[in-house]
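[1] Build me a model:
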Amino acid sequence: MQLRKWMPTIIMVVILLLGVAYAYSQNFFQKDQTAPVEAKWVTFTPANVQQIEMQSSPDNANTTTTPASITLENKQNLWHMRTPANYPTNAYAITDWLTTLQAATVHDIVEDSPTDVAKYGIDAQQPTIILTTSTGKQDKLYIGSKLPTDGYYYARLNEGAIIQLSQQTVTDLSATAFYFVDTTPFGWDDQYMTALSWTGQDQTNNWTLTHQANLEDPSQDRWTFDGHSISSEQASNLTDSIKNIPTDQLPTPASKLSSKSPLFTLRVTRTEGERTVNDTYQGFQSANNPAYIDVVDSSQQWAYRLPSESIKQVMKAAQTITDSTSSE
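    Next up, the predicted model:
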């Protein structure tokens, strides 16, 4: 009789336990382990950016120890540097920088409506970055001091909240003028290059490379070196040895070079649409350091300081081809 009295209760408990077990098996009581998606810090389309202004950290290539202002302007899909000087720019570096900024996310909100931004290391009168789009829209971005906890900086967009920005993002955005500069004086596309002529100062290392393109099948392009047929691999190895020599310093105005005879003159003939273009590059011995050669680019406006050894390697590469063709 006593068991019959408690039977309904026992049945209810059993049903409850079975229900709880089923719920756990279906993850009903487990917390959502999916990490929240962090919001973008600033929303923009890189292709629509017309101007970038920023306060840069000191350039390693300069002697200045104070932050410098950098201004980049996009005119007709070509990027130009306006400050600190109209250096030749590397469009790929600018695109990468914009991509990094576009991907920047808000880790956390520190204060929604700040009344005193100075305590976060932010100068309300001096944005770190200003983006201006082709429609005239302008975003002012501020990066302040580092948080007491490692890994984040205070930041702000326009007159909005104080947020946490990752240290890695701040590092990636802290570019100097040198980061945006085209670091090599030489530049052409081998596909459109028809002739390349190198003339040394002492006339002992003179050679000419010619290229006849096969538009239907580039693998059938014809290359000659001083009149001898060579492979496309030999030709590209030689041209790459020239084009891929970078500088580790900002270019200087070519007008500042003292007048003297060039160590070498490189003339490049290439096609540009229906036009034939002739570019000339010249290398001069550095006046104060023989370990470097100053190379004036084809615009005759900028001089790039390159290691003397890199130019010697070009001459060795050419000599290797000379030796191989002379034995034929």
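
[2] C-alpha from now on. contacts and neighbour counts both.
    Fine.

[3] Which strand runs longest in this structure?
    Secondary structure of the chain per DSSP state E: the longest strand is strand 275-285.

[4] Would you mind pulling up the elements that that strand packs against?
    Applying 3 or more Cα pairs under 8 Å, 6 or more residues apart in numbering; DSSP states H and E, one finds that strand 275-285 contacts strand 264-272, strand 292-296.

[5] Walking through the stretch 151-300 of the chain, point out its strands one by one.
    Ranges of strands in the stretch 151-300 of the chain, per DSSP state E, counting those that start in this stretch, are 152-157, 162-166, 193-200, 207-212, 222-225, 228-230, 252-253, 264-272, 275-285, 292-296.

[6] Can you list the buried residues in stretch 267-280?
    Neighbour counts over stretch 267-280 (16 or more other Cα atoms under 10 Å) mark 267-270, 279-280 as buried.

[7] nearest to residue 250, of the helices and strands packed on strand 275-285?
    Set against residue 250 and scored by Cα to Cα, those come closest in strand 292-296, at 11.9 Å.

[8] and the next element down the chain from the biggest helix by length in the chain?
    When the chain is parsed with DSSP state H, its longest helix is helix 2-25. Following helix 2-25 in sequence order, the next helix or strand is strand 49-56 (DSSP states H and E).

[9] so how far is that following strand from its chain's centroid?
    Relative to the chain's own centre, strand 49-56 is displaced by 14 Å; criterion: Cα atoms, centre = their mean, to the nearest Å.

[10] Proceed likewise with the subsequent sequence, for comparison:
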Amino acid sequence: MKTFRNTIIMLLILGVLAGYYYYAKSTKKPAPSTNIINISKSKISSVDIKDAGNELAIEKSGSTYNVTKPVSYKADSTSTDDLFNSISGLKYSRKFTDTDVRKYGLDKSDFTISVSSKDGKNEELLVGNKSPVGDSYYAKLKNSNYIYVVDASSIENFQITSSDTLFNYLDKDVYTMSKDKISKITYTDSTGTYNIEKNKSGKWVYNGKEISSDNSEALLNDIVLLNPTGIDPNKKIVGNNSSFTLTISDGNKSEEVKFLTNDNATYYLQKNATQIGLYISKDQLSSLLSDIKKVIK
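    As a prediction, the model looks like this:
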């Protein structure tokens, strides 16, 4: 009887403790957010970064990202998704108020990050001086009195240091058609136009002569794996006799790219009659040009 009574008492104590635990858990206040930008990643529609005269603007439409400044071009989805994630998750380690923002370099900031949401909300973050103590920057939202202390590595992630920064956010595919869809390749240079086609039996032929599977496979790989080397924003050239055009088709649609060079060393890409300054080195084109010559010799 005594053992039974003790068991009942222990169960009652456990019940009280469990009740208190769940009550405390349900009423506990969440830790305050240290996020600076009050727009979630899923709601960001555009980001515009200005840094010492340089600018990078990216817009999102559905699941597609597009660079709009300083050039207009499809954005690399992975790099841009990481950028949007970093901006929405940007945190401060400390915040305070001070009416004299000049001493923090926030009165005339030349480094700003503007974020817009799908529902029309806009926030602009001004980045000021690096703090004299600790590896941090001062920053503030344009329409807020708070001054934030932000980890330097987080801020420097958004800096536009050179055209390499722009290049990092651009889509790198010269051609978008998948290898198995390509049914015709047209190569044009100063000597003429050469058509390489897939016949009804699925074999690749040139001038009626069947091409070896090794040569056709190598050429197709060269095409779909082709990536630009870098960018000189908005640079446009006419090209010389070493320039060439390579067009691929699936029978319904085609993709034409002109490889234009003035110095026979750097080839600028013109896609859909548009040049934005993307270029590729002759060394990176060597395999493609060699495999084309093997086929049309």
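
[11] sorry, back to before: put together a markdown table for the strands of the stretch 151-300 of structure 1, with distance to residue 113 of structure 1 on each row.
    Putting these into a markdown table (distance: least, Cα to Cα, whole Å) gives the following:
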| stretch | distance to residue 113 of structure 1 |
| --- | --- |
| strand 152-157 | 11 |
| strand 162-166 | 8 |
| strand 193-200 | 59 |
| strand 207-212 | 65 |
| strand 222-225 | 67 |
| strand 228-230 | 69 |
| strand 252-253 | 46 |
| strand 264-272 | 55 |
| strand 275-285 | 57 |
| strand 292-296 | 53 |
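
[12] of the ones you listed, which approaches residue 319 of structure 1 most closely?
    Among the strands of the stretch 151-300 of structure 1, the nearest to residue 319 of structure 1 by Cα to Cα is strand 207-212 (9.2 Å).

[13] Between strand 193-200 and the closest one, find me the angle.
    Interaxial angle of strand 207-212 of structure 1 relative to strand 193-200 (axes from the mean of the first three to the mean of the last three Cα atoms, to 10 degrees): 180 degrees.

[14] list the helices and strands strand 207-212 of structure 1 packs on?
    strand 193-200, strand 222-225.

[15] Let's have the ones you listed in TSV, adding distance to residue 5 of structure 1 and mean neighbour count.
    Below are those laid out as TSV (distance: least, Cα to Cα, whole Å; neighbours: other Cα atoms under 10 Å):
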stretch	distance to residue 5 of structure 1	mean neighbour count
strand 193-200	101	18
strand 222-225	103	20
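
[16] residues in contact with the closest residue to residue 231 of structure 1 other than its chain neighbours?
    Spatially, and ignoring its direct neighbours in sequence, residue 231 of structure 1 is nearest to residue 223 (6.6 Å; Cα to Cα, 6 or more residues apart in numbering). Neighbouring residues of residue 223 of structure 1 by Cα atoms under 8 Å, 6 or more residues apart in numbering: 209-212, 229-232, 235.

[17] Narrow those to just the buried residues.
    Buried among the contacts of residue 223 of structure 1 (16+ other Cα under 10 Å): 209-212, 230, 232, 235.

[18] for the strands of the stretch 151-300 of structure 1, which one sits closest to residue 326 of structure 1?
    Using Cα to Cα, the nearest of those to residue 326 of structure 1 is strand 228-230, at 8.7 Å.

[19] superposed on structure 2, where does that closest one end up, distance-wise?
    Taken over the aligned residues, the distance from strand 228-230 of structure 1 to structure 2 averages 3.3 Å (mean Cα distance after the TM-score superposition for structure 1).
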